[in-house]
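S.K.: What follows is a predicted structure for the sequence shown.
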Amino acid sequence: MKTKLSTLLAIALLALLPCSLLAQASGNQSFWVHEDVVKPAMVAEYEAVCKELIGHMKTHNIKDAQWITTNTSDNRYLYVSPIANMADLDKPVFAALAEKMGQEAMTALFARMDKCYDVEHDYIINLDTDLSYQPSGINQTPEGQDYRMFHYLFVTPGNRAMVREKMKAVKDLFSSKGSKVYYRVYRSGFGTRGEFLMVAVAAKDAVDHAQMSKANQELFGEDGGKVMWDLFNNLLRYEEYSGMMRPDMAYTPSN
């Protein structure tokens, strides 16, 4: 386990989520995440229904909704929308669509979608620009880089300050070495299952990510191993997932 974690972290660690509807983001933006945990046998049907929904959204050019989408290796589909405050959660996202296409038709569409999963979650995550490393500015949807690695660093109330200090040391390491592996950090917020920092790394594909990771390992050397282990020794637990951004399941209204 120690060897695996050392390799993971020293070569590439860190960076939906998915996750801004804007290519460039500033400040510590908050995002509302709706997550569907889709049954493996229902993935194809689920995606078909979602794309049908998006088709209706585009046909009627619904102005009061927008999101980007990612799906992870464990069949979670995350729909991510920026919010200004908690009051945004009370807005009826599909009210305008129901008016345009008819409540009965929309209800039937969502009924078809609902049978594809038994578990769904809604929660908030917060972009942390102070911990993120992207020298040219935060870009959460870099062109041609739809592959994602998501690293979940779980903490406790008692060690969150220490973990933050160690994360700053990681950023200093990446910056001082001029690393080409860029990452964005998100803090868990209201409604999440446990307290964590989620780090998202973008790449062209799995091969590109592996090559970037190997180059990063060689760049950091022994210095990287020490800094990463200082961080890992303070975590409650660590989880890693691969995923893909899904522009075909995202929605932005036209002007």
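M.R.: Here it is on my side, so go on.
S.K.: When you work out contacts or count neighbours from here on, use the C-alpha atoms and nothing else.
M.R.: Will do.
S.K.: for the closest residue to Met149 other than its chain neighbours, helix, strand, or coil?
M.R.: Nearest residue to Met149, sequence neighbours excluded (C-alpha to C-alpha, 6 or more residues apart in numbering): Ser242, at 4.5 Å. Secondary structure state of Ser242, per DSSP: H, G, I helix; E, B strand; the rest coil, is strand.
S.K.: Now do the same contact list for Ser242.
M.R.: Shown in contact with Ser242 (C-alpha atoms under 8 Å, 6 or more residues apart in numbering): Thr72, Ser73, Tyr147, Arg148, Met149, Phe150.
S.K.: Alongside the first one, take a look at this:
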Amino acid sequence: MKTIKTTFLLVFILCLCLNVSQAQKTFWVHQDNVNPSMIMQYEKVAKEFAEACKQHNPKTSWAVANTNDLKYLYISPIEKMADLDEDPFTDMAKKMGDNWKKMFQEFDKCYDSHGSYIIHLVEDLTYMPEGISMTQEGQDYRKWFYIYFKPENAAKVREGMKAVKDLYVAKNSKEHYRIYRNGFGTSEDFYLVAVSAKDEIDGATKAKENEAVLGPDSWETFNKVMSHASRFEEYSGKMRPDLAYASK
């Protein structure tokens, strides 16, 4: 995982694409696509990196998730797009010297590809009646649903997502979810639905109970989304508080 510094031109373009209110709900995601044979080595280096950050206290923060297909996602909130042009690790790298370089050389051995992109929390489509939060204590298990669509269908898909939320509200569903929209650095349009649970069994139980709550006619509502989707992907995984970091 490498720290990415953007150019002035990139920041200018991003600032044109986002207003202030959106920036407060924006996340920078760095994704490492770890090779199966290197998973143990990657875990070792990732924990070393988290511990080094706790020791040197760079002024930044991130949550970490790993998926069932061995992707590791480092998720950092962004207050303003100019934050992308700042390197919070400058002092840390100087203090660590060669150890900093060696640590990232070890990271690079663990994957053939990695990259970064932006996603935005869409609050008005999110269903969390008790308050919106990316992480919930005791609920580190995740289901992620990616709904891809063509640009020409963006408005229709959004209307469908709103209809789904209205259904959940009307039925007082106990299954909560967050909605994210793709942003800069992604090559396709998509909505990401994130659902939290204690573990896989708890997640499956909640999903089954929710089917009964929503009723047999709920597919008509879901179809308002799916009929305009170009493809659908589902992943499972978990949040990794042991790899997360927040400056003191």
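M.R.: Nice, I can see it. As the structure is a prediction and not an experimental result, all values here were calculated from the model.
S.K.: Which pair of the contacts of Ser242 of structure 1 spans the longest distance?
M.R.: Pairwise distances across those peak at 11.1 Å for Ser73 and Tyr147 (criterion: C-alpha to C-alpha).
S.K.: Give me the distance between Tyr132 of structure 1 and Leu197 of structure 1.
M.R.: No Tyr there; residue 132 of structure 1 is Ser. Remark: distance between Ser132 of structure 1 and Leu197 of structure 1 (C-alpha to C-alpha, to the nearest Å) = 11 Å.
S.K.: quick one, helices of structure 1?
M.R.: For structure 1, applying DSSP state H gives helices covering 2-12, 43-60, 95-101, 103-114, 160-177, 206-232.
S.K.: tell me what the longest one is packed against?
M.R.: Helices and strands touching helix 206-232 of structure 1, as assessed by 3 or more C-alpha pairs under 8 Å, 6 or more residues apart in numbering; DSSP states H and E, comprise helix 2-12, helix 160-177.
S.K.: what's the nearest residue to the residue nearest to the spatial centre of structure 2 if we skip its chain neighbours?
M.R.: Structure 2 has Ile75 as the residue nearest its centroid, 5.9 Å off, counting by C-alpha atoms, centre = their mean. Spatial nearest neighbour of Ile75 of structure 2, chain neighbours left out: Val29 (4.6 Å); criterion: C-alpha to C-alpha, 6+ apart.
S.K.: What is the aligned counterpart of that neighbour in structure 1?
M.R.: By TM-score structural alignment, Val29 of structure 2 lines up with Val33 in structure 1.
S.K.: give me every residue that touches its match.
M.R.: Counting by C-alpha under 8 Å, 6+ apart, the residues that Val33 of structure 1 touches are Leu78, Tyr79, Val80, Ser81, His121, Asp122, Tyr123, Ile124, Ile125.
S.K.: Could you do Phe8 of structure 2 as well?
M.R.: By C-alpha under 8 Å, 6+ apart, the contact list for Phe8 of structure 2 reads Asp85.
S.K.: How about Met128 of structure 2?
M.R.: His176, Tyr177, Arg178.
S.K.: From the residues you listed, pick the one nearest Leu167 of structure 2.
M.R.: For the contacts of Met128 of structure 2, the nearest to Leu167 of structure 2 is His176 (12.2 Å; C-alpha to C-alpha).
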